[in-house]
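Colleague: Sequence and predicted structure below; questions after.
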Amino acid sequence: MQQEQQKPQLSFWQIWNMCFGFLGIQFGFALQNGNVSRIFQTLGAQVDDIPILWVAAPLTGLIVQPIIGYWSDRTWGKLGRRRPFFLWGAILTTLSLFIMPNSPTLWIAAGMLWIMDASINVTMEPFRALVGDNLNEKQRANGYAMQSFFIGVGAVVASALPWMMTNWFDVSNTAPAGQIPESVKYAFYWGGAILFVAVMWTIVNTKEYSPEQLAAFEKAQAHQPQISTANVQVNFLKGAVIAGGFGGCVLLAVAIMKLEKELYLLSGLLIAFAMVFAVAHVMQRKQSVNNGFYHVIFDLFTMPTTMLQLAVVQFFSWFSLFAMWIYTTSAVTSFHYGTSDVTSKLYNDGADWVGVLFAAYNGFAAIAAMVIPFMVKRIGLKGAHAANLSLGAAALISFKFIGDPTLLWIPMVGIGFAWASILSLPYAMLSNALPSSKMGVFMGIFNFFIVIPQLLAASILGLILRHGFDNQPIFALIIGGVSLLLAALAVSRVTIKAQ
């Protein structure tokens, strides 16, 4: 009888349809990652101002994903549990992609990045939870690998769109000072349309289990009983004191020593966490625990051990990725093309080539998504992830030692394998440690360990480059490589459920 309550195996095409929307989501992310720094510089941003402008992306994810995860766990309507969020997120993201390249000023562009990233997160977070909802434990790794495949394929095309517009359709990649090139604008228009169509494909062709069915599946699972928020006392006050103490020290150091303004972001983040933990402490004392805010913070403090261990891996992995995304354009144009003049053809040729390189690593990631399952069979989840992160580390460091920009496609192989691994193997290690009824909120909380390192990178990378490396962005890529090596070492400490 218990066997009948297990989630049935889904076919290849059912998993394909369920994950196809990720193809569109990646159009939004790839266009953002490959072109927003270019847009910022075109509208007047200096290289050392770029990290603080990029803070919108991770900060919106930090706030939006746990909220959307919590709400989607408790949603059921005509479209189901997760699909309403797919629909509204896709609509908002498409509109943002249409508006972003038409931003008339730098600050409007920065504001649009906030809106765009929030919209993408509304769409993306429930996609991660949908794999846990619809697939049994044996198939979840296949589901996340399929998502990685679509991420790679979608990003190949999306990253190369500005280059394609110029070289295939003769759309200009230059413009007067302060104006976004037409090639970038058309790339964003096409990206928005493709995103909407791909997400709609998943909405139309994927079914979700009803709350009653999910409850029956949950009873059949071997997970430990869930912790009651009413009966367990969590030391929120200790967390508030630690976060607030560190935040106050950073704030005082910036004010007294007149350090860079970016560090205000770090102190503000720590103080904000302290305030959130303090509110949770008051709620706990008053037994006001039946609300979404308290549940999210409670789950943060009582997360499974595997999730806590993976948090360290994610921290160093995403610090590296953020360094790569925000500094590759300025690193390649200045170090390999020898110019920082955003109005010059040489700069824009270099920026277009970065788009091609980003397409290349995503292409290799699509191939890696098919290879990684075989690596897992040979050396296990942890061994495969550590190996792929090490490949990515060597690739980023090699940028400093490759003089010919046409050869920069070679390190994209290692970056592609690392990217595909980061998008799949941590989720494969984590998913079976999570209760199905809280899949959405825990996936949203897991995003904290993606977002926090990005906020830290936005706070300190500019400072490190200015004071340690004569403001040369190529060294940001080397820092990213070292961070990936640390992530590879941290994988060995993760405890995973035996399969």
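Modeller: Ah, there it is.

Colleague: C-alpha from now on. contacts and neighbour counts both.
Modeller: Will do.

Colleague: so residue 93 touches residue 26, yeah?
Modeller: No: here residue 93 does not reach residue 26: they are 11.3 Å apart, not a contact under CA atoms under 8 Å.

Colleague: measure residue 166 to residue 328 for me?
Modeller: Using CA to CA, to the nearest Å, residue 166 is found at 20 Å from residue 328.

Colleague: Comparison target below:
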Amino acid sequence: MSFGFLGIQFGFALQNANTSRIFETLGADTSNLALYWLAAPITGLIVQPIIGFYSDRTWHKKWGRRRPFFAIGAILASIALCLMPNSTMLWMAVGVLWIMDASINISMEPFRAFVGDMLPPEQRTTGFAMQSFFIGIGAIVASFLPWIFTNWLDISNTASEAGVIPDSVKYSFYLGAFMLFLTVMWTVFSTKEYPPDAETENKLSNREKRKIDNEQFYRKKFFDIGILLLSISLVFTAIIYFLTLEKELYVLTFGFAVFGIVHILGAIYISQGRSYLGLVSIVKDFNTMPKTMIQLAYVQFFSWFALFAMWIYTTPAVTSYIFKSSDTTTAAYNDGADLVGLLFGVYNGIAALAALLLPVLARYTSRRITHLIALTCGGIGLISFYFISDPQMLWFSMIGVGIAWASILSVPYAMLSGSLPSEKMGYYMGVFNFFIVIPQIIAGTVLGLILNHFFNGESIYILVTGGVSMIIAGLLCLRVDDRDEVTV
């Protein structure tokens, strides 16, 4: 069931460890990296709930419910991975990142619902931990690939001229594309899914039964929320314009406007007697999320804000703060960038091992305490970058990050799955991605401002900020109502 995650994480690990390097090689300014990275989370924000919603409503006697989406995403993502290191201009790399992230999300989102579909509550912590294990294994190998090609196969780690991606990075992406396709297809052809019961199948096929209850109540609610969100968007747009604030902030006002328009569309469709439409159900379910999901949203926000800061700024922080070079053509810069790939591999390797131990710790304490411990380890690991001058000491920092990463990929999903109705598992797992994506969008819009206005361009302070954010996430986890927790 989880083997496909091995390949999916090949794609994500190559993206996370090398995208900033590719952008900088193609001429990106460090202060704009977060803005260019916004393509990835915005894509996830759009794709995941839609894929989740329609995978809940998909059933084929041969292909099942989730597996068609596994296959389509794997094909598209493999193509994008081959295109990424062959980008010749910055705008092309940003566009390919958009396509690649969308494609990976098409495969990844149903994998989360897959575990919720197939396993009873007492096995879900272990099931999601197994996904973390395969994620860790895939990521450690993928993160090490440029170093392996350089040191084992003597493939060049520097390009012959500025603006060209090194061959070691290109071959890494090619191998990643092959592994993603192979492993996801293994899951597609080696697993079976349970068919929907007669009541669920009848509801999905009957338009009248898909209509929402309390139509007039939700029509007014959606319209009021839509107007409020559009008003907030207009006010903040005016403030940004007249105070000549950074243009990146327009991304946030655009987000408010999109959410407002979607709510108003939902109200209009209800007025037209078309509350059976998917968009109405999506908006309604978003506004009636389970309590546990709302509580976990705060935990996810601070966790993924920290991770996004780490993925974007570890390369410039390590190369400039520890290796003392920001020139992408120098050996020092590329040695530092390679070390970042190795460090990312190490934290994923630690995550693979920690994933096997987290269910045991959760059983003897609780999932909330387990997540608190793990996130605190990760926060301390990120903060420690500031106090390190010897690059070799960074290996110890990544141990804490690896423990946090294993928990982030498993424990919140195990807590969430017990609070979700089975017929909406895919959709809510997709909506849960909002609380991964929104902090990334906010990070992408404000981290550049913080870097320039408060940290004097020193990327190392962004990593410290990420560490503090991760510890806050751990403390917020104590507030979560974990319904189907099993302890001894």
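Modeller: Structure's in. What do you need? Because the structure is a prediction, the values reported are computed rather than measured.

Colleague: So residue 166 and residue 328 of the first structure - more neighbours on which side?
Modeller: Neighbours were counted for residue 166 of the first structure and for residue 328 using other CA atoms under 10 Å; residue 328 has more, 25 against 17.

Colleague: quick one: what's aligned to that one in the second structure?
Modeller: Counting by TM-score structural alignment, residue 328 of the first structure lines up with residue 314 in the second structure.

Colleague: Its match should be in a helix, yeah?
Modeller: Yes: counting by DSSP: H, G, I helix; E, B strand; the rest coil, residue 314 of the second structure is located in a helix.

Colleague: how about it, what does it touch?
Modeller: The neighbourhood of residue 314 of the second structure, defined by CA atoms under 8 Å, 6 or more residues apart in numbering, consists of 340, 459, 460, 463.

Colleague: again, only this time at 10 Å
Modeller: Neighbouring residues of residue 314 of the second structure by CA atoms under 10 Å, 6 or more residues apart in numbering: 17, 20, 308, 320, 336-337, 340-341, 343-344, 382, 385, 459-460, 462-463.

Colleague: just residue 343 of the first structure next, same as before
Modeller: Contacts of residue 343 of the first structure by CA under 10 Å, 6+ apart are 41, 42, 174, 175, 176, 177, 178, 179.

Colleague: Tell me the buried residues within those.
Modeller: Taking 16 or more other CA atoms under 10 Å as the criterion, what is buried in these is 41, 42, 174, 175, 178, 179.

Colleague: For the first one, which non-adjacent residue is closest in space?
Modeller: Leaving aside its sequence neighbours, residue 41 of the first structure sits nearest to residue 342 (CA to CA, 6 or more residues apart in numbering; 6.9 Å).

Colleague: The one you found should be in a helix, yeah?
Modeller: No: counting by three-state DSSP, residue 342 of the first structure is not part of a helix but coil.

Colleague: In contact with the residue sitting nearest the centre point of the second structure, which residues are there?
Modeller: Centroid-nearest residue in the second structure: residue 436, 5.7 Å away (criterion: CA atoms, centre = their mean). By CA under 10 Å, 6+ apart, the contact set of residue 436 of the second structure is 41, 44-45, 297, 299-305, 307-308.

Colleague: Reformat the residues you listed as JSON lines; add secondary structure, neighbour count and distance to residue 428 of the second structure.
Modeller: Putting the contacts of residue 436 of the second structure into JSON lines (DSSP: H, G, I helix; E, B strand; the rest coil; neighbours: other CA atoms under 10 Å; distance: CA to CA, whole Å) gives the following:
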{"residue": "41", "secondary structure": "helix", "neighbour count": "24", "distance to residue 428 of the second structure": "17"}
{"residue": "44", "secondary structure": "helix", "neighbour count": "26", "distance to residue 428 of the second structure": "14"}
{"residue": "45", "secondary structure": "helix", "neighbour count": "22", "distance to residue 428 of the second structure": "13"}
{"residue": "297", "secondary structure": "helix", "neighbour count": "22", "distance to residue 428 of the second structure": "12"}
{"residue": "299", "secondary structure": "helix", "neighbour count": "30", "distance to residue 428 of the second structure": "16"}
{"residue": "300", "secondary structure": "helix", "neighbour count": "27", "distance to residue 428 of the second structure": "14"}
{"residue": "301", "secondary structure": "helix", "neighbour count": "22", "distance to residue 428 of the second structure": "16"}
{"residue": "302", "secondary structure": "helix", "neighbour count": "24", "distance to residue 428 of the second structure": "20"}
{"residue": "303", "secondary structure": "helix", "neighbour count": "29", "distance to residue 428 of the second structure": "19"}
{"residue": "304", "secondary structure": "helix", "neighbour count": "23", "distance to residue 428 of the second structure": "18"}
{"residue": "305", "secondary structure": "helix", "neighbour count": "27", "distance to residue 428 of the second structure": "21"}
{"residue": "307", "secondary structure": "helix", "neighbour count": "25", "distance to residue 428 of the second structure": "22"}
{"residue": "308", "secondary structure": "helix", "neighbour count": "26", "distance to residue 428 of the second structure": "22"}
